[in-house]
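> Return atomic coordinates for the entry below.
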Amino acid sequence: GLNAALFYENKDPRTFVSLVPTSAHSGDGIGNLIGLLVELSQTLLARSLAQCNELRAQVMEVKALPGMGTTIDVILINGTLKEGDTIIVPGGVKILGKDLEKTLAGLPLLVAHADDEIPVLRDQLVQELKLLDQLVQELKLLDQLVQELKQTLSSFKLEDKGVYVQASTLGSLEALLEFLRSSKVPYSGINIGPVHKKDVMKASAMLDHDPQYAVVLAFDVKVERDSQEMADSLGVRVFSAEIIYHLFDAFTKYREEYKKAKQDEYKNIAVFPVKLRILPQFIFNSRDPIVMGVTVEAGVLHQGTPLCVPGKAFVDIGVVTSIEMNHKTVDSAKKGQEICIKIEAIPGEAPKMFGRHFEATDFLVSKITRASIDALKNWFRDEMQKSDWQLIMELKNTFEII
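Next comes the predicted model:
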């Protein structure tokens, strides 16, 4: 066996083999491993490092200096450059000091020790130039593809409020967007490739507009570790899957849970629109609590609905605490149904009385506000019918709500 110790605890590298913990998943420890290799190379292996006398150099810059003419800045990688050496540089230079302005920065500088080496070295530089030209063409093609991709991405219609969509390829992105469009899920941002921190930052913009859409849908792409950490700290949800339906199901479940939480939060603010006609033959108790029969003329009546009388200066008569239909307690009543309701006084206010504060000829309506209308729009829209919204518009005019 081998004597081993963790590298940061190893005080005698000659006796104990240093162990460096690494992670192939996150990349942790790779920097420590490289650092240890460099340290050992410069200490224990310093005398064993191979050296070569053959000159290798790199041209970095071509410039003109006052009093010296055209010069080139060169990095010596190996060997020694001596006065009198013949150098070969891209541009056809044969003699030191002449035609240096034709030199191309970034290409190798070669030294010819004999005349018969010059054609060989020249051919070598020609090959370098060909490779460089090929690289330039490939970079131009890559830039063209990037521009085409940006143009394609910009052609997708984005919403002001929506999720952020990330996919592995353009084809998979188009498939996911089409699926979201048919499922009526809006999207405000799109991208291709792994989820980076910049993508999370873009998705976090929804936190200030509509937090339910502060979501990244990552389809068949990697979510970087630092990106996930940033998402967790900002409050952005990241859903990742390799199948569209799995991704959509995860988002749908989250959206339903979010909506349910918001409905619980706003249930005491949301007031459904309703208009009631009093049945004078069914007045069972005229005061504290008021118990009477009514017909739902429009809208839906829910338990907890505050009622007022527009015909009597919008007097508040109380809150519906019980609804009975055919001698059975129900949670709500719809248009056309005849029901018996119990109305209790609003806490802190004097109880109102039938016959004094309102009459049988008066209509009772739910007392809506701007806040209650917004709550219905945002979190209870699915429970509203077209006729309910028409009643909302009527009551808005009645209450003069802007």
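> can we go C-alpha only for contacts and neighbour counts from here?
OK.
> wait, isn't residue 58 in contact with residue 76?
Yes. Here residue 58 reaches residue 76: they are 6.7 Å apart, a contact under Cα atoms under 8 Å.
> Show me which of these two is the more surrounded one.
Legend: neighbour count by other Cα atoms under 10 Å for residue 58 and residue 76, higher for residue 58 (17 against 14).
> Can you tell me how far that one is from residue 147?
Separation of residue 58 from residue 147 (Cα to Cα, to the nearest Å) stands at 33 Å.
> go on, residue 124?
35 Å.
> ok, those two, which is more surrounded?
More crowded of residue 124 and residue 147, by other Cα under 10 Å: residue 124, with 15 against 12.
> The more buried one falls within a strand, correct?
No. According to DSSP: H, G, I helix; E, B strand; the rest coil, residue 124 belongs to no strand; its state is helix.
> Provide a list of residues in contact with it.
Counting by Cα atoms under 8 Å, 6 or more residues apart in numbering, residue 124 touches no other residue.
> rerun at 10 Å
By Cα atoms under 10 Å, 6 or more residues apart in numbering, the contact set of residue 124 is 90, 108, 110, 118, 130.
> Next: residue 149.
Residue 149 is in contact with 143, 155, 170, 191-192, counting by Cα under 10 Å, 6+ apart.
> surely residue 109 meets residue 76?
Yes. Using Cα atoms under 10 Å, residue 109 makes contact with residue 76 at a distance of 9.4 Å.
> And this one, please, so the two structures can be compared:
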Amino acid sequence: MRGTSVTKLEPGELTQHIGASFIPKKVIEDLSKDLLQKMKVSIEIPGLLFIDTPGHAAFISMREKGCNVADLAILVVDINEGFQEQTHESLKIIKEYRIPFVVAATKIDRIAGWKDQKTTSFLESISRQSEEVVDELDKKIYTIVSYLAEYNFDSERFDRVTDFTKQIAIVPVSSITKEGIAELLAILSGLSQRFLKEKIKCSGKAKGIILEVKEVKGLGLTLDVILYDGKLSREDYLIIGGKEPVVTKVKALLLPRPMQEIRVEKKFINVNEVVAAIGVKVVAQNLEKAIAGMPIRATKDEKEIPKLIEEVKIEKYVDFEKDPNGVIIKADTVGSLEALVKLLKEAEIPIRKADIGNINREDFIEGELIQDKYRKVILAFNIKVDEQIINEAKNFGLRIFSSNVIYRIIDEYKKWVEEEKRKEIEIKLQALPRPVRLRVIPGAIFRSSKPAIFGVDVLEGTLKSGVILRREGKIVGRVREIQSEGRTIDKAVKGERVAISVDEAVVGKNVFENDILVSELGKVEIEKLMELFEYLRDDEKKLLLELKES
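Modelled structure (predicted):
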């Protein structure tokens, strides 16, 4: 949209702030002119503010205060690659917070055989594509449809949707050729003015939300804010939400130059006031406790401050059931923390502490109190974790899992738990004799006694050195060593043929060719093996039950 609009607009008509782009009514009408005429639709809304933030930072729902920035969402899916890790993450958040959305199926220009038709209309372009390209596009569209169905969403290509209140519209687009941009803007505008009329009325009260807290050279800490209602002016009292709300004064309001992005802009335009909906950089003092995701309010009347403080005061960042033996989680924003809490709840992973900001000594002290060794971890989402922090955590017996992808943190943690439990099981199994049934191989007697050495077939179970063998209820002796092809080995399993040395055994006296030998297991050993029953092989399970009953 930016690329299409740059050559058509007067400087400044398309404003872009903090990863946010305001597309005014005129631009929408220009880009979707032919389509709007065919649909006999007129644009009534003043425009659309697109908030472009990483992951799910804009989909923040503060339950206690009902603050939700996103009125509509666009789920961007590469039509050729399908759903990715971030797609699932975003979709779960969209579903959880019940945000109306459309799907932008991007990169249609990369479909084999696709030809750029030099139009912003998908419908016009697809009518000129070959039959093979149309078929391939439909296949890819219905792959997306099937993915959405897994989340119980009924979806269809936008021009086949019969009821926009019940079906999710999938709009094929290309950011390179701009095909589909007309339909995407038209559908978003139509959904907005049909279903969000009441929400888009401006109340006059300045309300916003912090997207980012940034250190800017020469300015100190600044806030990148989305103002979604009312008017914000210099010298207004600014009330910043949190557990301990901050009251300060707006010292400056900064907008990037026309057509410049605030994240890379170095020269700003100083303005006296801004009106919703807009993204703006706010300069003020005492911003050390400001947190991305927190609501903000503003007023000129000092008497309103106590009331506004109560509006934005947060008792706790997220609701969760505290478990003394749960994990500790840290995230960069309230939205991130909420998402992490929900995903951990779904994974049935208990939480001891959930907080915003970098990992600190308090977290280490808290983590040291966790009794469950598999929960002595800190799951850190999108925050800085360096070697010093990792090493300090180790001193408290803690492990840190960090990533900028929520699912990756949880997956890595779960894999670690599985691996640690597997190692623990292996250690327990290594310390125990295992059930085994052997057959002495005829003609494979290498030494008759002190110790006796002979070949055996492992019929069932696992043969380990140290196990006591019995024949027909009587003790034969203890296995001193196991060899295979001249090499000493720790164990042999069903189907293997090995040589063993057995103390106390005397060939021809208490052991003979073709004898069946079984392991001698005590009551305590059998009980311990029964505790690990699910980790034994099927042949071991069968033999263990047999030995238990004997």
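> Can you calculate the TM-score here?
TM-score for the superposed pair, counting by TM-score structural alignment, normalised by the length of structure 1: 0.45. Supporting figures: 250 aligned residues with a Cα RMSD of 5.1 Å.
> list the residues that contact both of residue 109 and residue 76 of structure 1?
With Cα under 10 Å, 6+ apart as the test, residue 109 of structure 1 and residue 76 both reach 55-59.
> Mark which of those residues are buried, thanks.
Among these, the ones that count as buried by 16 or more other Cα atoms under 10 Å are 56-59.
> Kindly reformat these as CSV containing distance to residue 219 of structure 1.
Below are these laid out as CSV (distance: Cα to Cα, whole Å):
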residue, distance to residue 219 of structure 1
56, 48
57, 47
58, 45
59, 46
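> Identify the contacts common to residue 58 and residue 76 of structure 1.
In contact with both residue 58 of structure 1 and residue 76: residue 109, using Cα under 10 Å, 6+ apart.
> Between which two of the contacts of residue 124 of structure 1 is the distance greatest?
Using Cα to Cα, the two most remote members of the contacts of residue 124 of structure 1 are 118 and 130, lying 18.2 Å apart.
> These two: which has the busier surroundings?
residue 118 (18 against 12).
> and the closest residue to that one other than its chain neighbours, what does it touch?
Distance criterion Cα to Cα, 6 or more residues apart in numbering; nearest residue to residue 118 of structure 1, sequence neighbours excluded, is residue 112 at 5.8 Å. With contact taken as Cα under 10 Å, 6+ apart, residue 112 of structure 1 is in contact with 85-88, 94, 118-122.
> Is there a quick ChimeraX command that grabs whichever of these are buried?
In ChimeraX, a selection of the buried entries from the contacts of residue 112 of structure 1 looks like this (16+ other Cα under 10 Å):
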select :86,87,88,94,118,121,122
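> End to end on stretch 345-362 of structure 2, go ahead and measure it.
Stretch 345-362 of structure 2: ends 24 Å apart by Cα to Cα.
> Could you pull out the helices in structure 2 for me?
Ranges of helices in structure 2, per DSSP state H, are 2-6, 25-31, 33-39, 85-96, 122-126, 131-149, 181-195, 305-312, 334-346, 361-368, 387-395, 406-430, 523-531, 538-549.
> Indicate which one of these is closest to residue 207 of structure 2.
Among these, helix 305-312 sits nearest to residue 207 of structure 2 (Cα to Cα), with 10.2 Å.
> For that closest one, name the packing helices and strands.
Here helix 305-312 of structure 2 touches strand 237-240, strand 246-256, strand 295-299, going by 3 or more Cα pairs under 10 Å, 6 or more residues apart in numbering; DSSP states H and E.
> Out of the ones you listed, which is closest to residue 470 of structure 2?
Closest to residue 470 of structure 2 of those is strand 295-299 (Cα to Cα; 75.3 Å).
> continuing past the longest strand along structure 1, what's the next helix or strand?
Under DSSP state E, the strand in structure 1 containing the largest number of residues is strand 274-286. Under the assignment DSSP states H and E, the closest C-terminal helix or strand after strand 274-286 of structure 1 is strand 290-299.
> May I see the buried residues of that following strand?
290-299.
> Take those residues and write them to JSON lines, including distance to residue 377 of structure 1.
Formatted as JSON lines, the buried residues of strand 290-299 of structure 1 follow (distance: Cα to Cα, whole Å):
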{"residue": "290", "distance to residue 377 of structure 1": "31"}
{"residue": "291", "distance to residue 377 of structure 1": "31"}
{"residue": "292", "distance to residue 377 of structure 1": "31"}
{"residue": "293", "distance to residue 377 of structure 1": "30"}
{"residue": "294", "distance to residue 377 of structure 1": "27"}
{"residue": "295", "distance to residue 377 of structure 1": "26"}
{"residue": "296", "distance to residue 377 of structure 1": "22"}
{"residue": "297", "distance to residue 377 of structure 1": "22"}
{"residue": "298", "distance to residue 377 of structure 1": "19"}
{"residue": "299", "distance to residue 377 of structure 1": "15"}
